[in-house]
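Visitor: next comes the sequence, and after it the predicted model I'd like to discuss.
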Amino acid sequence: MSIIDAAKKRYSTKVFDPSRKLTNDQLQQIKALIRLSASSVNSQPWHVIVAATDDAKQRIAKAAEGPYVFNKPKILNASHVLVFCSKTTIDDDYLSDLLACEEQDGRFSNEQSKQRMVDGRNFFVDLHRKTLGDADHWMQKQVYLNIGSLLLGAAAMGIDAVPIEGFDRDILDEEFDLNAQGFTSLVVVPIGYHSADDFNADVPKSRWHDEKIFTEC
């Protein structure tokens, strides 16, 4: 399947088939997609909860009550549910650990290249931490980059998914003690296979035409 075919095929699944499950190999590929995602200055300010059991999905579904109850079946019937979380702060200890990880992975050919990474990353981190004061929003943008990559990659694998923002973040944060770990829940993404009853599976895709969204110069 070409990347364009995957983009055309991908859609927001409304009804999952609870009898169909991802294989362990598929799940490992999904996790690899997430781990390998791009992020500004390689900041990777995310954590992802991977719910595979019914009990784990029930915990996530606690945040889909009241005005969000229409999302509950998606969470309960999907093969797996991913909760994308964003860091709430990006401190010097985190940056130090990140640099050590990069060095261990052989990212730097010499001390000069390492220092260039430090200087470049610190510039953008401090721009958002100190100058603009929007570090939390900046980190959330990185998580959304990851989610976009995951959605397209899953479609290329023949796996259905739906990104959900309609849930009670406070309930989910408390359920998994996320704030104490320096994170907050951002988007819930059930993944699996759509049901034959999914009304959205055959709805034609609608997008703006080229002249509406591109300026070529």
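Guide: Perfect, thanks for sending it. Residues are numbered from 1 along each chain as shown.

Visitor: for the rest of this, base every contact and every neighbour count on C-alpha atoms.
Guide: OK.

Visitor: need the longest strand for this protein.
Guide: Secondary structure of the chain per DSSP state E: the longest strand is strand 183-192.

Visitor: chain center to whichever helix or strand comes after that strand: distance?
Guide: Scanning forward in sequence from strand 183-192 by DSSP states H and E, the next helix or strand is helix 210-213. Mean-position distance between helix 210-213 and its chain equals 27 Å (C-alpha atoms, centre = their mean, to the nearest Å).

Visitor: ok, stretch 144-151 next?
Guide: 5 Å.

Visitor: just the buried residues of it, please?
Guide: For stretch 144-151, burial by neighbour count (16 or more other C-alpha atoms under 10 Å) applies to 144, 146-147, 149-151.

Visitor: ranges for the helices of the protein?
Guide: For the chain, applying DSSP state H gives helices covering 3-9, 24-35, 54-61, 72-77, 92-104, 111-126, 135-156, 169-175, 210-213.

Visitor: structure B:
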Amino acid sequence: MNVAQIATTRRTCKAFDPARKIPDAVMADLRTVLRFAPASVNSQPWHFVVAGSDEGKAKIAATLAGNYAYNAAKVAKCSHAVILCARTDLDDAHLAAVLAQEEQDGRFPTAEGKTMQSNSRSFYVKSHHDKHDLDEWVDRQIYIALGNLLLAAGALGVDACPMEGIDVQAVDTALGLREQGLRSVVMVALGYGSDEDFNAKLPKSRLPEASLFTDI
């Protein structure tokens, strides 16, 4: 299956089969996709909470009350729920850790290259601090990781349901994220659809290509 076929056949899963679990090797591939997702200036401003146990999924499902109750069953019955989190600050310690890893991985053939990378990344982080839009900038990186995850899941035959319909404050509290310098942004349920997944029986619908593209 090529990438266009994946894009046109993957769907948002509306109901999961609780008896079907994602194999460990497949989950390992999806974790790798998240870890290696691209981010502006390789800032890696994220952390991923993966709930694969019944206890972990129940803790997350319990936060989905009131207006978000419609998503609780998806989390409870899926194989794995992934919460894509953002760092609340890209502080000096985080930037130093990223730079040290890049050096360890051989990214800098010269000392000047290391200095240029460090200065470039620090410039962008500081500029977004100064513009008071650091959270928005970081969130855009989180959604790049989300897109990679959804496409990879489709390629591996795993059904997925991305969810913005979550109570981020409740999730943060339940998992103690703020104390760790993190905040939840978006969640994805992963697994295999059940017969109750009505969306699997419906054709995909998108606006025509002519209305979406301008060639110049």
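Guide: Now that the structure is in, tell me what you want to look at. Since the structure is predicted, the reported quantities are computational estimates derived from the model, not experimental observations.

Visitor: about what we covered before: quick check: angle from the longest strand of structure 1 to helix 135-156?
Guide: Put simply, strand 183-192 of structure 1 runs at 10 degrees to helix 135-156, going by axes from the mean of the first three to the mean of the last three C-alpha atoms, to 10 degrees.

Visitor: average offset between strand 183-192 of structure 1 and structure 2?
Guide: Strand 183-192 of structure 1 differs from its equivalent in structure 2 by a mean of 0.7 Å after superposition (mean C-alpha distance after the TM-score superposition for structure 1).

Visitor: so that strand aligns onto which residues of structure 2?
Guide: The aligned range for strand 183-192 of structure 1 in structure 2 is 182-191, by TM-score structural alignment.

Visitor: go through the helices of structure 1 and pick out the most buried.
Guide: Neighbour counts (mean count of other C-alpha atoms under 10 Å) averaged over each of these peak at helix 72-77, with a mean of 23.

Visitor: and that helix, what does it pack against?
Guide: The contact analysis (3 or more C-alpha pairs under 8 Å, 6 or more residues apart in numbering; DSSP states H and E) places helix 72-77 of structure 1 against helix 54-61.

Visitor: contacting residues around the helix it packs on?
Guide: Contacts with helix 54-61 of structure 1, where a contact means C-alpha atoms under 8 Å, 6 or more residues apart in numbering, come from 51, 72, 75-76, 80-81, 172, 175.

Visitor: one more time with 6 Å
Guide: Contacts to helix 54-61 of structure 1, defined as C-alpha atoms under 6 Å, 6 or more residues apart in numbering, come from residues 51, 72, 76.

Visitor: so how far does it sit from its counterpart in structure 2?
Guide: Mean for helix 54-61 of structure 1 is 0.5 Å (mean C-alpha distance after the TM-score superposition for structure 1).

Visitor: hmm, back to that, which of the contacts of helix 54-61 of structure 1 sits closest to R129 of structure 1?
Guide: Of all the contacts of helix 54-61 of structure 1, R129 of structure 1 sits closest to A51, with 32.1 Å by C-alpha to C-alpha.

Visitor: how close does that closest one get to P190 of structure 1?
Guide: 9 Å (C-alpha to C-alpha, to the nearest Å).
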